[in-house]
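Asker: For reference, the sequence and a predicted model appear below.
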Amino acid sequence: MKITKFLLNTAIVGAMLFPSSAYAYNAGNIDEQCFAPKFKTFSPPEKTKDTPVPEVEPEAEIGFTVSGIADPTTIRAVAKDQPLDLTIVDKKSFYQVTAKLPAVLNGKYARIHLKAKAQKGECRTKDGWLIKVKKAGDVAEEAAPAE
């Protein structure tokens, strides 16, 4: 009698658990996993805790890389509300991006804001780094020989 009761209880519990686990699987509508692109290799390099903000010449060229999962048509860079004109080179596993800083940044600090979207899914990513642009007059003074 005890064995019959035990088997009956096991069958009832198993019957209650089976349908719930079967309904949990959704074979027809599997969501794609989201992989956000990554920005790396900033030029000039990012400021670290022990280093000063990197200084660049006026209208200097900056650069960075973006992982290959990014959609190259969605890569954007902005400095002080000025969109940068990007040159994007496909290196197979990543994108090499370069841009020239606008003249209006002469003698100012500027944060370069970066955005990109993944090729698959709706994953978006943001990043950026701070730079200091030298004044045009300061650059000429440094270039002039001292007497």
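Answerer: That came through, no problem. The structure displayed is predicted, hence computed values, not measured ones.

Asker: Only C-alpha atoms from now on, for both contacts and neighbour counts.
Answerer: OK.

Asker: Tell me the spacing between residue 111 and residue 121.
Answerer: Here the distance between residue 111 and residue 121 works out to 28 Å (C-alpha to C-alpha, to the nearest Å).

Asker: next, the one to line up against it:
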Amino acid sequence: MKKQKLLAMFFIVNMLSVPVAFAAEHHSGHKMAGGGSGESASTCLKPHVSKFTPAHLAKVAPGSEFSFVAFNISNPEHITATVKKVPVELVAEFKDPFYVVKGKLPAFLKNTAARINVKVSGKTSHCELENGWLVNITE
């Protein structure tokens, strides 16, 4: 009789813990056993920009060219740049697996420090990036 009660309690406890374990695994973002991929359509690789030219705090002339490389970008049209909050036209060239992105500083900016601010828009806020660097514009 005791053995049957213990067996019944063991069965009930195990049945109650399975949904909890499944929920914890499902919400953790890890792949689930039994087939689910654990990924959704909104999953993305975070964009990355680097190799800023000219270097941070470099002295440059008005209208000088700047460039950087962008990784994990599906569409270069999602990349925007501003210099002292002035939008700058960009040209992107694909060099597998990244883009080389180039632009020019506004010619009217003289004798000032300016931040080149790069923003990459994505489907969700997890897929967005904002980064930049400072240059000293002379003349």
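Answerer: Yep, that arrived. This one's a predicted model, so the numbers in the text were calculated from it and none came from an experiment.

Asker: Superposed, how do the two chains score by TM?
Answerer: Scored by TM-score structural alignment, normalised by the length of the second structure, the superposition of the two chains gives a TM-score of 0.78; 127 aligned residues with a C-alpha RMSD of 2.4 Å.

Asker: Neighbour count for residue 111 and residue 121 of the first structure, which is higher?
Answerer: residue 111 (16 against 13; other C-alpha atoms under 10 Å).

Asker: And the more buried one, what's its match in the second structure?
Answerer: Alignment note (TM-score structural alignment): residue 111 of the first structure maps to residue 115 of the second structure.

Asker: That match reaches residue 87, doesn't it?
Answerer: No. Assessed by C-alpha atoms under 8 Å, residue 115 of the second structure is found out of contact with residue 87, at 11.8 Å.

Asker: that older thread, if you skip the residues just before and after it, what's nearest to the match of residue 111 of the first structure?
Answerer: Nearest non-adjacent residue to residue 115 of the second structure, counting by C-alpha to C-alpha, 6 or more residues apart in numbering: residue 134, 4.4 Å away.

Asker: The one you found - that's part of a helix, no?
Answerer: No. Under DSSP: H, G, I helix; E, B strand; the rest coil, residue 134 of the second structure falls outside any helix and is assigned strand.

Asker: Please report the distance of it from residue 59 of the second structure.
Answerer: From residue 134 of the second structure to residue 59 of the second structure the distance is 10 Å (C-alpha to C-alpha).

Asker: Now do the shared contacts for the two.
Answerer: When C-alpha atoms under 8 Å, 6 or more residues apart in numbering defines a contact, no residue borders residue 134 of the second structure and residue 59 alike.

Asker: For the residue nearest to residue 115 of the second structure, give me its contacts.
Answerer: Residue 134 of the second structure sits next to 56, 57, 58, 113, 114, 115, 116 when contact means C-alpha under 8 Å, 6+ apart.

Asker: aligned partner of it in the first structure?
Answerer: Using TM-score structural alignment, residue 134 of the second structure pairs with residue 130 in the first structure.

Asker: Could you measure from the residue sitting nearest the centre point of the second structure over to residue 56 of the second structure?
Answerer: Central residue of the second structure (C-alpha atoms, centre = their mean): residue 46, 2.6 Å from the mean position. Residue 46 of the second structure sits 23 Å away from residue 56 of the second structure, going by C-alpha to C-alpha.

Asker: now residue 12 of the second structure
Answerer: Counting by C-alpha to C-alpha - residue 12 of the second structure and residue 56 of the second structure are separated by 64 Å.

Asker: Same check on residue 71 of the second structure?
Answerer: For residue 71 of the second structure, the distance to residue 56 of the second structure - C-alpha to C-alpha - is 20 Å.

Asker: got it, and residue 85 of the second structure?
Answerer: For residue 85 of the second structure, the distance to residue 56 of the second structure - C-alpha to C-alpha - is 18 Å.

Asker: Check residue 76 of the second structure too.
Answerer: Counting by C-alpha to C-alpha, the separation of residue 76 of the second structure from residue 56 of the second structure is 23 Å.

Asker: Looking only at neighbour counts, state which of residue 85 and residue 56 of the second structure leads.
Answerer: residue 56 (14 against 11).

Asker: Please name the residues that touch that one.
Answerer: For residue 56 of the second structure, the contact set (C-alpha under 8 Å, 6+ apart) comprises 133, 134, 135.

Asker: Repeat that for residue 87 of the first structure.
Answerer: 97, 98, 99.
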